[in-house]
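> I need the structure of the sequence given here:
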Amino acid sequence: MFDWLQNLLLPVENPSVTQSIVAIMLAIGTGIFLGRLKLGKITFGVSAVMFTGLFLGHLGYRIQDGILDFIRDFGLILFVYGIGLQVGPSFFSSFRNEGLKFNILAVSTVLFGGLITIVLFRLTGLKIEDLVGIMSGSVTNTPGLGAAKNTIEEIKNSFPNKTFDDPTIGYAITYPLGVFGIIGTIILSKLLLKINPEVEMRKFRMSKINQELPLIHKKMRVTNPEYFGKTLHQVIKDFGHEIVVSRLKHSGSDAVQSPTLDTHLRDRDVLMIVGLESHLDEFIQKVGRPSTDLFIESDSDIRKKNIFVTKPSAVHKKLSQLDLYNTYDLKVTRVFRAGREILPRPSLELFYGDILRVIGSREAIEEAEKIIGNSEKKLLEPDFLSLFGGLLLGVILGSIPIVIPSLPVPIKLGFAAGPLIVALLISRYGGISFIHSYINNGAIYFMKDFGI
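Presented below is the predicted three-dimensional model:
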């Protein structure tokens, strides 16, 4: 009666498409469940899927070759593309800080691993493709395995009479050792070096706060006669650091306004200023003194709101082109992008998904929303055109043959490097035409975890 269920769930030597899909879902579902279980303070996460797959393969479960190739390559593409979109905004800017050091360290690690592989090849007599799989598995480098398999396929196409071992076998053998080795090294290092993870995490968070220097706002009163009668443009230019004056209230008045660069300062004016804390303190000391005025925060005619950039008419436009102040009497005080705060310079180019913090009247904000968008619902909807358009560009880039005279076959970036480079560039420059860089965090985490 239940023969159909047995045929569907039990291992067979020549599986159908449906049986192959069931085997994949069984490995993923069981692996994710086991990955959530705790062994002491340790969880294996998505790595447990690998162990589940090994066990199911031992029991005799098989997957059709075509489906296996598609799942493996498509998963790799999703993984590296998701990584590229997530780190793109900070990847290039990090070279000005510690990013260069980290990249040099990463390249050195890869070169050292390659050197060890060559030495083992000379000493052991093992095939190079087996050693590449062993190296990839020992450091749990799935994209490296994908690149190796793509290279072998290209060589096979050029030299059909040659045979090569499958590097996946070496990868599967050493991957568990790589996972346990990394976990063991972390535990051993913590014990030997007497590291307290909670203390180190607090130090790391404090260092990130000091590096990123979040934007804040402060109130001040103009008391330095040197700046009476000068425009905000003159004062800020003389100051030398980038700050934004979001609100202004003249002395003796309860009316709060959003000033322009042409607004003249008067004696005892109260300003709301936005910028880095050190710059604000220096500006206050130079121009006046701190203020405790409450009217500048409580004015009923002036509102503060975050507006999402979702309309094509605002994407890739500079703030100076939108000219929100002269058009709608709105002041942009901050721009939020990929978790970072950016000071709104006139030359700043807006990307899809950016958040503008504006100050102005309710009517002005409503008018600005018509050209900027402010559709949070639209950001939650998956944009498949951008996603698959970017993936297509990545696959095309990874498939371009690069001829090097000393090599027997052209080299290609492959499914690992091609989509990664495209994702980094799209994320850095906000997209290409209809392909934009914004994908919500939930979708990115899905791409990374499902892909790996």
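> CA only for contacts and neighbour counts going forward, please
OK.
> is residue 387 in a helix, a strand, or coil?
Secondary structure assignment for residue 387 (DSSP: H, G, I helix; E, B strand; the rest coil): helix.
> here is a second sequence; please produce its structure as well for comparison:
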Amino acid sequence: MGTGLLNNQLLVLLAIISIGYIIGHIKIKGISFGSSACLFVAIAAGILGAEIPSIIMSIGVIFFIYPIGLQAGAQFFRQFHRRGLKFAGLALFTVSTGALTALLLAIPLKVDIASAAGIFAGAMTSTPALASAINAIQTYLPGHSGQASLGYAVAYPFGLISEMLFVQLVPKIFSKRVNADRENEAKEREVRGFKSRSFKLTNINLTGKTLDELDIHNIAHVNLTRFKRGEHITICTPDAKFELGDTVVAVGQAAELEKFRILFGEDMGQELPPPGFMAIKDLFVSSSKLAGRLLRNLKLPESYGITITRLYRGEVEITPTGGVSLEIGDMMKVVGRMENVERFIKMAGSERRRLDDTNILILTIGMFFGALLGEIPFVIGNFSLKLGVAGGPLFVALILGHFGKIGKWSVRIPNATKIFLRDLGLVLFLIGIGVKTGHELIASIGGHSIISCIILGAAVSLVSLFGSYFLVHKIFKLPITQSLGAVCGAKTSSPSLGVLIKTVEDDSPAVTYAAVYPVAIIMLTLVGQLFVWIGTTLLGR
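Okay, the predicted model is just below:
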């Protein structure tokens, strides 16, 4: 009966998920494993002889990494532009530290170079590093590839568990600092965010000109909503003419409002109250009539008598100038007369169901090309590099997340879908790697150097982990949550990122993870082969 159940892969998969989540909800002094407990249950199942199709792990990686990339894409290039050299340095430091620790300690611990290469890859939780090392072993140490695989199986569980515990414990130990960082980030967002201010026209050169003639967006990215002349408040329309002494309400970021002040006139400080006939509504874009079209081509002020003053795309605020196009799911703040706003809403639509729908076709097209990119080998001298099932989808998702669409179709996915894919992907990956590790542990336990391998794996994992965090947080001065995200990226540890996001209840670590990950995966692939070459050629082992 028991053997029959273990042979039923569907029952095994569902049982591991169920038991893993039950164990994962158990808290000891506020710490729980959460979905990571599925890893331990999967290892136990692997030791008992259970099997899971290998594709489960690949599907899990793509499901987890793709929505992470889509979300991080909007900020990734800005972050990498600002801190690209630091992130590259972090990846180089983390990988080099792990490799040097493994090489230096392998000698006194009497661990052969093939096993040490596998232990290095396992402690760094990097399958590409293992594949690269095995490729080199076949050249320099023919017949020893199995030792690398066993070394990987011994070191990987400790490497992954230490990372997951680390990203849970650090935010809890330094909770006050984490909360302070959040408050500072909120203040920074407030400074960068949209504000409304009133300005009095004192520039005589603008007298008698209409809003359309002013062509304000060529000077400042602000939008005008209403103006006051005497005691009368009027909505700003393209044909509205301004006179000296008129007071207008402008909406935009602080720097753009300052540009407008220089052009227009005196800053009046307080905002004009909206008149009773004026409506201000938040509206989600759900109509294909608007999706993919530039605001200047829609001519909303002329056709509907309304103005879009703010535009939110996910967590990103965008100034709605004529060159901006709308996408399904965008949230816009619409200002105009009540009847005009209601007329626009009927055309634009705000169907909640449409916003909650997931475009399966666009989602799978992105995943497909990501997986395809991951299979393409890039040859650098004597080295062959593949981005793999994690790197390929991540690169594609970052690019799509940055541009936001394929043709006229938005690539953004609802939050519920994003969270579901991320959590399911993490669990499937942990189960796949856990069952595989459980099988290989049986073979490795019989080895005479098992204790030495465990010690070496623990040393590589902890030295690279603490060293990486010290560099990014203490030297580069990144906030704690962003530092931990960068550490997960430097160790290419997707499961640890998932645990971190759940622990801090914040998606911001995904941005630094995505910024470091591409450099780290390249470094790990190159160092995997260099490790074997150095060990056999220079150290003669």
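> how near is the residue minimising distance to the centre of the first structure to residue 78 of the first structure?
Nearest to the geometric centre of the first structure sits residue 86, at 1.2 Å (CA atoms, centre = their mean). As for residue 86 of the first structure, its distance to residue 78 of the first structure is 12 Å (criterion: CA to CA, to the nearest Å).
> what's downstream of the longest helix along the second structure, the next helix or strand?
Longest helix in the second structure by number of residues (criterion: DSSP state H): helix 55-106. Remark: after helix 55-106 of the second structure, the chain's next helix or strand is helix 113-123, criterion DSSP states H and E.
> and that following helix, how far from the chain's centre?
Taking the mean of its C-alpha atoms, helix 113-123 of the second structure sits 29 Å from the chain's own mean (CA atoms, centre = their mean, to the nearest Å).
> now do that helix: which elements does it pack against?
For helix 113-123 of the second structure, the packing partners by 3 or more CA pairs under 8 Å, 6 or more residues apart in numbering; DSSP states H and E come out as helix 55-106, helix 127-140, helix 145-173, helix 450-469, helix 509-533.
> ok, back up a step: give me the mean deviation of the longest helix of the second structure from the first structure.
Comparison of helix 55-106 of the second structure with the first structure after fitting gives an average deviation of 2.7 Å (mean CA distance after the TM-score superposition for the first structure).
> that helix vs helix 113-123, what angle?
Helix 55-106 of the second structure runs at 120 degrees relative to helix 113-123, counting by axes from the mean of the first three to the mean of the last three CA atoms, to 10 degrees.
> among the helices and strands packed on helix 113-123 of the second structure, single out whichever gets nearest to residue 272 of the second structure.
Across those, residue 272 of the second structure has its closest neighbour in helix 55-106 (33.8 Å, CA to CA).
> leaving out sequence neighbours, find the closest residue to residue 370 of the second structure.
In this structure, residue 370 of the second structure finds its nearest non-sequential neighbour in residue 393, 3.6 Å apart by CA to CA, 6 or more residues apart in numbering.
> any idea whether that neighbour is helix, strand or coil?
Using three-state DSSP, the structure places residue 393 of the second structure in helix.
> for the residue mapped onto residue 320 of the first structure from the second structure, which non-adjacent residue is closest in space?
Mapped onto the second structure by TM-score structural alignment, residue 320 of the first structure lines up with residue 296. Closest residue to residue 296 of the second structure apart from its sequence neighbours, by CA to CA, 6+ apart: residue 322 at 4.2 Å.
> good, we can wrap up now.
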